[in-house]
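Engineer: Okay, predicted coordinates and the sequence, questions at the end:
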Amino acid sequence: MKKSTLKLQYNAPVTLSIFFLSLFALLLGQATSGWTTTQLFSVYRASPLDPLFYVRLFGHVLGHAGWEHFLNNMLLLLVVGPPLEEKYGSRTLLTGIAITALVTGILQCVLFPGSALLGASGIVFMLIMLSSLAGMRNGAIPLTLVLVAALYLGQQIYDIVFVQDNVANFMHIAGGVCGTVFGFAVRKR
């Protein structure tokens, strides 16, 4: 008779690594009274001669303003990320995440020079749009993509116009666009 043993499996290395790095960044930010969050895990316009500027261009997706911000992003990341990582592979998913981080970081510096951006929301929305493309067959655009895009864009535009908060809705849209473009690019390969 075979013994059954339960083991934990690091089943989605990119997704889980982002989760643990984000958790570490949040705890480090709390331990340093926000210094590391500002210096490493937020992106804002700075001199290109500052080496940390390039760290922030990618590292901002790991930073979070607090536990609620962290939990909202990580719950979605942990639900959507693993199946996509299984479908597309870890390297491909990491490429999409890095491109989205870079695009949203650059857009933040160019379009909103007086403010900082942090959090994995752009990445999460990239993954949501990418997942809505997962059922694409024979070049036909999945209805799920159309519905998700309409609902998602509608909500983000509504929030931009009518809700006054510190949420970077434009970067959510940018993340969604990155996910859609990346999904079509990966599909063609």
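Structural biologist: Arrived safely.
Engineer: alpha carbons only for contacts and neighbour counts from here, please
Structural biologist: Will do.
Engineer: Tell me which residues of the strand or helix carrying residue 180 come out buried.
Structural biologist: Here residue 180 sits within helix 169-188, counting by DSSP states H and E. Across helix 169-188, burial judged by 16 or more other CA atoms under 10 Å covers 169-184.
Engineer: Below is structure B, check it against A:
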Amino acid sequence: MDDTTAIIVAGTPGVGKSTISSMLLTELGCNNVVEPSEVAVREGLGRPDPERPGTLIIDEEGLLRAVASRLMGPCTLIPTHYPSLFLDWEEFNVNVPFVLLLRLNPLVLEERLMSRGWQRRKVLENVMAEALGSVAEELLDYSDMTVEVDTTWLSPEEVLERSLGALSEWRVGITIDWLSDDRVAEAVAAWGRELDLYYDRVNYGG
């Protein structure tokens, strides 16, 4: 792996990682965007998860090396919802100057994913992940290099402006707690009950 800078844009599926990564290309003078999920499919690095239809079990080592081989100087953007997969690999980590973590209110995320025609179970799993801070939790050990941006109700242009402003002032750290919002906390309880029904059908053949 050469000295190409790798910039990770992290967040739950649906928060706008790919859009912002594309917009950051020009702003940061980068050459390309590498989508790990697309690389996994193209290279056949995943196999179907029998317990979660529509989900792949990824060959993580194979994916790491496949993504690393696609880095182009001076920098490459990597939008992913598994940032620790790359950051925990020391050979990759040394080339990452910062992580941009995009957050989105789970109630808004639910509407966005439903409008895309996603299966209800997949929507529930992703809004729960955002509400509980699953991606953010992966970055706790890297909070001193993580810039967190709340994208709720912002246009892509506004998200870009806020991200660049936070980077220029080096406002790092992970602080967003969606569960402090009573509406989100109530929704999480309801989503959890709904998910239990899906899991029961799988486990008991319903």
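Structural biologist: Happy to help now that I have it. Note that this is a predicted model, so its numbers are computed, not measured.
Engineer: where does the TM-score land?
Structural biologist: The TM-score (TM-score structural alignment, normalised by the length of the first structure) is 0.26; 88 aligned residues with a CA RMSD of 5.9 Å.
Engineer: Could you single out the nearest of the buried residues of helix 169-188 of the first structure to residue 39 of the first structure?
Structural biologist: residue 171 (20.0 Å; CA to CA).
Engineer: Could you tell me which residues make contact with that closest one?
Structural biologist: 104, 107-108, 121-122 (CA atoms under 8 Å, 6 or more residues apart in numbering).
Engineer: What are the boundaries of the helices in the second structure?
Structural biologist: Listed in chain order, the helices of the second structure (DSSP state H) span 17-28, 36-42, 60-68, 83-87, 90-93, 106-115, 120-131, 134-138, 156-168, 182-204.
Engineer: can you tell which of those is closest to residue 48 of the second structure?
Structural biologist: Nearest of the helices of the second structure (CA to CA): helix 36-42, 11.0 Å.
Engineer: Please report how far residue 106 of the second structure lies from residue 120 of the second structure.
Structural biologist: 14 Å (CA to CA, to the nearest Å).
Engineer: quick one: which of these two has more around it?
Structural biologist: Just comparing residue 106 of the second structure and residue 120: by other CA atoms under 10 Å the higher neighbour count belongs to residue 106, 26 against 14.
Engineer: Identify the residues contacting the more buried one.
Structural biologist: Residue 106 of the second structure makes contact with 127-128, 130-131, 178, 184, according to CA under 8 Å, 6+ apart.
Engineer: any idea which of those is closest to residue 102 of the second structure?
Structural biologist: Out of the contacts of residue 106 of the second structure, the member with the shortest distance to residue 102 of the second structure (by CA to CA) is residue 130, at 10.2 Å.
Engineer: Can you report how many residues lie near that closest one?
Structural biologist: The number of residues near residue 130 of the second structure, taken as other CA under 10 Å, comes to 26.
Engineer: likewise residue 161 of the first structure?
Structural biologist: Using other CA under 10 Å, residue 161 of the first structure has 8 other residues around it.
Engineer: Residue 36 of the first structure too?
Structural biologist: Look at residue 36 of the first structure: counted by other CA under 10 Å, it has 18 neighbours.
Engineer: how far away is it from residue 91 of the first structure?
Structural biologist: Applying CA to CA to residue 36 of the first structure and residue 91 of the first structure gives a distance of 28 Å.
Engineer: what's the answer for residue 72 of the first structure, then?
Structural biologist: In terms of CA to CA, residue 72 of the first structure sits 25 Å off from residue 91 of the first structure.
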